[in-house]
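Enquirer: Show me how the following folds:
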Amino acid sequence: MGLGILNDKHLEVRFFRFVLLRAPLSLRLRLSQNVPGTTLFSQDPNAVAESQYAGVELSALKHGKGRNSHIVLVPQPSDDPNDPLNWPRWKKHLTYGVLMYGTVLCGALGPLVAGAQVEMAQIFGVSLQAMSRALGTALVATLGIATLVWAPLATKYGKRPVYLLSTVFMLVGTIVASEAKTYGVLLGSRILQGVGQAVCEFLCGSTINDIYFVHERGWPIALFTIALLNGINVTPPISGQVFAHLGWRWCWRIFYIATILLLVLQIFFLPETTYNRRRVVAPSKATDEKLSDLDKPELDQLESGSSHMHKQKKSFLQEMSLYSGPFDKDRSFLQLAFEPVAALLSPAVLYAVCTYGLYITFLVVIATGSAQVYVGVYSFGAVGVGNTYLAPLVADFLAAALVGPLTDYLARRLSAANGGIFEPEFRLPVMLAFFICSGAGFIGFGLSIRNHLSYWAPIIFAGILNFGITIGCHGVIAYVVECHRHSSDAALGAVIFGKNALSAIFTSFTNIWLAKGVDLAFIEMGILCIGTSLFTVPMWIYGKRVRSLIARKLHIERAAATVVDS
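Expert: Below is the predicted model:
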């Protein structure tokens, strides 16, 4: 048992670690099968390549350029100039910029008119609970269902048509909402918006993997996380100003103008990024001599990329084609749609749903509850309510800047203490910061209201709880990805589906919950965050056995061939 993590009894390495690591590759391939996620820890920039291309002469593979000329590229690009990995950097960054703009808009759509719920309920002649169901529950329930449809469509037919069609849904829904005269029309508009909004949350991460090499993905993924979370927090200060001076309908109108701009950008500057490439690798002669035919890895020759050498680069007009698929001809739509559902059986995914899903859900509850507090208790206007979200905004940026280096540092130190072996559970210690910050933030917010403290108290506590949520979300998602390295798309799709299901449940009775006392609701949210974060303890202890179970019984993630190749 290393550092409190129980060893697995089924997929553990058969020999002493020092013997195994020095054994010939053929012996390792034949005799060692390790728990998914368990791997050698290395700060070598080519450690990923050594794992990905075990038994291959790395010098024969394609390397980066300039200061990265010593890094073996993972994945290996083809010789086709249309391969997104071969795009010039300016084109990759432009595509990424369009993605981030769309992510911010998708995050903003949820709380866009949260501060106007009371007035809208009066205008449409419905209760506040009914308005909350239209603006919140209908949206997130649609998000969960739409994710199960969009994900297989993007895999089978490509990402570009899915991005464009989803933006059209979001645009139409927003236009309808801006002109809605009845409650039913408003409800329908939010359903349309949910269908469109569902795409960015799960598809952007996959698109980043399409256009960037592994060693380039750090900052794009970090900025994507910031864009997703801060799309929620940056909206109320802006929409509060619009609501106060122009009215709530103009919140929708300005948003659909922004959505029209997004659609234009996607049409011209978001080409298809899905690309089916063969593995372009060269077999190691030394490995060939040692391995029998049965032991040889299935590797394509370097010359396999020659079929792309004479391909012409697509023109700008050709890249604007709406459809370039299909890309997955082996699996049916139903098979692809079932993968995220099957991944819900993974204990690691269920842990993420109960933690990450709950934390993101609470961000929506915070938007509603804090607005009621600042208006009812502190007599803030719409502008004042919007300005209070600046503290969470700053806290999110600070947490996002710290959590990446912190998790890497902890992984490095814990792996060293574990004999150089990395376990995915080493991503979880940051949950201690969440445990402290979320508990203190939520409970402190509630107590500051109950005791009628200065408005600065809830503002500061709101910043603390958002700091904790950002760190907690990063730690949980990193853990899921490490546990499901070969099925991360399905696992993350399952997490998002579970998160949206939780959000639909909570938003359906948010106003009833808050009506019993906003102070009590925030204290209860703090207790729930503390309670769910304690799930981290059994995940730490039994996580390795859980990953073994995933590979052996659930068949969601395959067992690693070697410690290195996991």
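Enquirer: going forward, measure contacts and count neighbours with C-alpha atoms only.
Expert: Will do.
Enquirer: A343 - nearest residue in space that isn't next to it in sequence?
Expert: A491 (5.4 Å; CA to CA, 6 or more residues apart in numbering).
Enquirer: Can you tell me the element the one you found falls in?
Expert: Under the criterion of DSSP states H and E, A491 resides in helix 488-508.
Enquirer: which strands and helices sit next to that helix?
Expert: Counting contacts by 3 or more CA pairs under 8 Å, 6 or more residues apart in numbering; DSSP states H and E, helix 488-508 is packed against helix 128-132, helix 138-157, helix 183-211, helix 333-343, helix 347-352, helix 358-376, helix 456-483.
Enquirer: hmm, who's touching the shortest one?
Expert: In other words, helix 128-132. With CA atoms under 8 Å, 6 or more residues apart in numbering as the test, helix 128-132 has contacts from Q117, V118, M120, A121, T507, S508, F509, T510, N511, I512.
Enquirer: right, so of the helices and strands packed on helix 488-508, which gets closest to I254?
Expert: Closest to I254 of these, according to CA to CA: helix 183-211, at 14.9 Å.
Enquirer: For the comparison step, fold the sequence that follows:
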Amino acid sequence: MPLGIIDDNKLEHVPGTAPLSELSRTDLEVAAGVDRGLLKHDPTGQIVLVPQPSDSPNDPYNWPRWKKEMFTIVIGYGCGCVGAIGPLLTPAFVPLATQFGVPLQRFTLGCNGSCIVAIAAGSLFCNTLAVKFGKRPIYLLTTLGLAVTCFWAAEVKSFGSLAGARALQGLCMAPFEALIPASVSDIWHVHERGFRMAIFNLGVLGGINLAGPIAGSVIEKGSYRIAMHGMGGAFVVMLLLVIFFMPESTFVRHDVINIDTTGHTVEVENPEKGEKSMRIEGRPTSTAASEPRQSYVSELKPWSGYWDKVSFWRTLIRPFFLILSPIVMWATLLFTICISWLVLISITLSQIFSAPPYNFSVASVGATNVSSFVASVLATLVAGYVVDGVATLMSKRNNGIFEPEFRLPVMISYLIFTATGFFAWGESLYNEDPWPIPVIVCMGLINLGVQLGTTSVVTYVSDCHREQSAEAFAIMNFIKNLFAFGLTFYANDWIAVQGVRNCFYVIGGTTIAVTLTTIPMYIWGKKARSWVYRMGVIDAVLKKAG
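Expert: So this is what the prediction gives:
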């Protein structure tokens, strides 16, 4: 029973479990039938690389460090732009609804609701295309689409045209929510992912939080059209970064020692020949090492030539079968709660702070998000080290064996910070406390907890379902955005009818109840991973050719 996790006795090896640190022990047999010297380690020689990279110089796991870091920087910038475009207009919802001559609830639904539901649909559609053709062409096309729709939205003459532009924007935003975690897993090993997942989350949350202060001032002193033109320019820059610094990360590995996703202690797989060897006596012979290194210029091609043999329609339904996994089911619940309440806050900020006793201007409403951004940055500085550090420390105490559930203790921070923030937010606004209390203290606590919580959840899913991470995040984003879309129907009226305290007391209580499900997930998570592997239904859909 490794540190409170109930062990499994039905598989020789449970997918996700892997050696991480050898602890300088010379007597440690990492896997039966595999000499320790056959496994590849990090430069220190102390941490086993999980997953094991191939010998190919073109394997993203073997990319130079600068190339991986540049890829991650583009992710951070791109997700920041995508995070910003969603709530860009929220500080001005009240005056813009008046300008377009529609009720506030209808404007919220058309401006943000159409965008959110399109993200949900786009998560599935773009994932299907990415699995079939690779991720790079999807990133390129959708980034171009984001630039075009921003310029379109800036020049609309009617509310219907604005809603249409926002819907198409949502479709193009989807890959930067659903595919990025899979891209991070494509290039970073298990012990390196926590910080990079935190960068992804910072991009999304930072964009959400910075959009308000910047756009609020621009809209108040100029117009929303200027703000949209500015976002269009930002996406043009993003397109250039994607072209030059985000090569294709999808890669088919040959003759690689599999120590984490197999049901056996070790396997050596050849994806093309469909061969598997359960035990090896030496490092597998491979021609991958002799492959010529792909030139930088060749990596600039929009499409690398990658092709998945599974049929389009089978690929489209793959994410729905991932929800059968208890891990994905739990993560979807937590991920939905983590993010959707932030959406509710963003679409009600103008309603709350434009009214008495605060009477904020458009710029001041937007500026309320500054504290959220600062909290997200602070959380990012520690999230990666905490998520990776806790997992590494627990692995050492577990005789050098990593369990994905070691990512979950960080959820304690989410429970404490976020739940406290929601209760305090509702109470302070009800009492009409001075604005620094709800804005700085409460929103800071909420965003601090959300950043830590989402990093933990996203990294856990990547560790449990590395080979199906794209499908897992597609279905997670699909459900999360459907839930957020539902919020746009009643969020403003909910607060108007029941009051802000009752509303956020319900949200705080719901957050506590949902987060407590982490306890059984931690205890029975390993058995859940074993059950998913033994069930075989997911693999039948994911791997069968169409």
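Enquirer: Which of the helices and strands packed on helix 488-508 of the first structure sits closest to E524 of the first structure?
Expert: Of those, nearest to E524 of the first structure by CA to CA is helix 358-376, at 11.2 Å.
Enquirer: and the closest one, how far from the chain's centre?
Expert: Using CA atoms, centre = their mean, to the nearest Å, the mean C-alpha position of helix 358-376 of the first structure is found 22 Å from that of the whole chain.
Enquirer: Downstream of that helix, the next helix or strand is which one?
Expert: Counting by DSSP H and E, what follows helix 358-376 of the first structure is helix 382-387.
Enquirer: so how far does that following helix sit from its counterpart in the second structure?
Expert: For helix 382-387 of the first structure, the mean distance to aligned residues of the second structure following superposition is 2.2 Å (mean CA distance after the TM-score superposition for the first structure).
Enquirer: Which strands and helices lie in contact with that helix?
Expert: Helix 382-387 of the first structure packs on helix 235-245, helix 358-376, going by 3+ CA pairs under 8 Å, 6+ apart.
Enquirer: what stretch of the second structure lies opposite that helix in the alignment?
Expert: Under TM-score structural alignment, the match for helix 382-387 of the first structure in the second structure covers residues 362-367.
Enquirer: what's in contact with the matching stretch?
Expert: For stretch 362-367 of the second structure, the surrounding residues in contact (CA under 8 Å, 6+ apart) are 91-92, 211-220, 349-350, 353-354.
Enquirer: hang on, the earlier thing: need the contact partners of the helix holding A491 of the first structure.
Expert: Helix 488-508 of the first structure has contacts (CA under 8 Å, 6+ apart) with 129, 132-133, 136-138, 140-141, 143-145, 147-148, 151, 201-202, 206, 339-341, 343-344, 349-350, 352-353, 356-358, 360-361, 364-365, 477, 480-481, 484.
Enquirer: Please repeat the previous calculation with a cut-off of 6 Å.
Expert: Contact with helix 488-508 of the first structure is made by 133, 136-137, 140-141, 144, 339-340, 343-344, 353, 357, 361, 481, as judged by CA atoms under 6 Å, 6 or more residues apart in numbering.
Enquirer: Go through those and give me the one with the most neighbours.
Expert: Using other CA atoms under 10 Å as the neighbour test, the contacts of helix 488-508 of the first structure are led by V140, with 31 neighbours.
Enquirer: separation between the equivalent of that one over in the second structure and T454 of the second structure?
Expert: Counting by TM-score structural alignment, V140 of the first structure lines up with I116 in the second structure. The gap separating I116 of the second structure from T454 of the second structure is 19 Å, by CA to CA, to the nearest Å.
Enquirer: before we move on, what about L482 of the second structure?
Expert: For L482 of the second structure, the distance to T454 of the second structure - CA to CA - is 18 Å.
Enquirer: ok, back up a step: between the contacts of helix 128-132 of the first structure, which is closest to M431 of the first structure?
Expert: Nearest to M431 of the first structure among the contacts of helix 128-132 of the first structure, counting by CA to CA, is T507 at 25.1 Å.
Enquirer: Number of residues surrounding the residue mapped onto that closest one from the second structure?
Expert: Under the alignment defined by TM-score structural alignment, T507 of the first structure corresponds to T488 in the second structure. Using other CA under 10 Å, T488 of the second structure has 25 neighbouring residues.
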